[in-house]
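> Below are the sequence and a predicted model for it; my questions follow.
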Amino acid sequence: MKKCRFLIVSKFILLVTILFFSNALFAQGQTFASKTQSNFWKNVQFGGEIGLGFGSGYTDISISPSTIYNINQTVSVGTALRFGFVSSKNNFTSTLYGGSLIGLINPIPKIQLSAEIEETNVSTNYQLEGGNLSTEYWNTALYFGAGYRTGGITIGLRYDVLYKANKSVYGDAFMPFVRIYF
């Protein structure tokens, strides 16, 4: 069931990406294909987020590479992958992977609003007295956020409207973020 859901989500993200890119490339017809292709890549940006957290016996490492397409100066859409590792010495270790679809709106150059749907597989191994316990599940998050933007860097706060304290991957529905795109 879990693998089936992951395959469905993966196929959906791949299909949306292929359809989006193929429509953008062929929107102006065959005679303008080379011009359209060069204009297409001028509107693509690569980047993402990197997270590192260390404490007394605690480690949190995450990387989320992403690609966005700037439809115009105001609207961008894209996809992201997510990989993470969290460990608390003598308590648990978790590995995370998944993907997301991102929509960005810049109503004015310095403000960025975002919407992101994220699907993450969480696999956790707990070290307990008398034995170990393992869990694996999919976490769905729907974020709405706002940030201050300068150049390719945005710093802001996002809120998971699907957050459930007993099931979410994260400790709180509010999350600060830093996005960087080149």
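Okay, I see it. Bear in mind the structure is a predicted one, so any value in this text is a computation, not a measurement.
> Please count neighbours and contacts with C-alpha atoms only from this point.
Will do.
> Just checking the distance from the longest strand belonging to the chain to the centre of its chain.
As assigned by DSSP state E, the longest strand anywhere in the chain is strand 131-150. Between the centre of strand 131-150 and the centre of its host chain there is 9 Å, according to Cα atoms, centre = their mean, to the nearest Å.
> Structure two is appended below for comparative analysis:
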Amino acid sequence: MANAQFAHIDATVDFWDRVRFGGGLGLSTESGFFSASVSPSAIYEFNPMFGLGVGLSGTYTNRKNFYKATVFGSSLIGLFSPIQELQLSAEFEAFLVTRNFDNPLFKNDQYWYPALFLGVGYRTQNVTVGIRCNVLYNGDKSIYANAWMPFIRVYF
């Protein structure tokens, strides 16, 4: 009976009362290198167990005397919490990557890069900490250093 109550959907709740907003900001600098990103997102919680959301992302990277890159994209995320403390996730991202090299020996390029992350995290209220794996990882084209990535997810 407790599971049925946990999954209960209250039809009297307003749509916007079920929407949670969050996202991420990123900044990385070192000598001759700069990278900044913005990634807002929103999740609709159908009930305490299931959520579905969308996100946008933009990143600018500059390595002095080597290249400049922009990455723009969107994502679709599904969240499942079989118990309150455990959150399973599946997130599909599609990014348009544009790289412009300062050295003519390297060819400028533009391509779409997909990523499908499967993740697991520990959830407490509106914060989830966990790890996810990109099952479509391609080391030659990826915008990520490797397939495995820790995450902190916060929605308000």
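All right, it came through fine. Quick caveat, the model's predicted, so the values are computed rather than measured.
> Now the TM-score, please.
Overlay of the two chains. TM-score (TM-score structural alignment, normalised by the length of structure 2): 0.86; 147 aligned residues with a Cα RMSD of 1.9 Å.
> So which elements touch the longest strand of structure 1?
Helices and strands touching strand 131-150 of structure 1, by 3 or more Cα pairs under 8 Å, 6 or more residues apart in numbering; DSSP states H and E, are strand 111-128, strand 153-160.
> Not counting residues beside it along the chain, what's closest to the alignment partner in structure 2 of residue 69 of structure 1?
Mapped onto structure 2 by TM-score structural alignment, residue 69 of structure 1 lines up with residue 44. Distance criterion Cα to Cα, 6 or more residues apart in numbering; nearest residue to residue 44 of structure 2, sequence neighbours excluded, is residue 19 at 4.5 Å.
> Looking at structure 1, name the residue matched to that neighbour.
Structural alignment places residue 19 of structure 2 opposite residue 44 in structure 1 (criterion: TM-score structural alignment).
> And for residue 110 of structure 2?
Match for residue 110 of structure 2 (TM-score structural alignment): residue 136.
> repeat for residue 55 of structure 2
Aligning on TM-score structural alignment places residue 55 of structure 2 opposite residue 80 in structure 1.
> Thought residue 66 was touching that match, still the case?
Yes: taking contacts as Cα atoms under 8 Å, residue 80 of structure 1 lies within contact range of residue 66: 4.0 Å.
> For these two, list the residues in contact with both.
Taking Cα atoms under 8 Å, 6 or more residues apart in numbering as the contact rule, residue 80 of structure 1 and residue 66 both touch residue 48.
> For the longest helix along structure 1, what is the distance to the chain centroid?
Using DSSP state H, we find that the single longest helix of structure 1 is helix 2-25. Computed by Cα atoms, centre = their mean, the chain-centroid distance of helix 2-25 of structure 1 equals 14 Å.
> Equivalent analysis for stretch 140-147 of structure 2, please.
Centre-to-centre, stretch 140-147 of structure 2 and its host chain are 14 Å apart (Cα atoms, centre = their mean).
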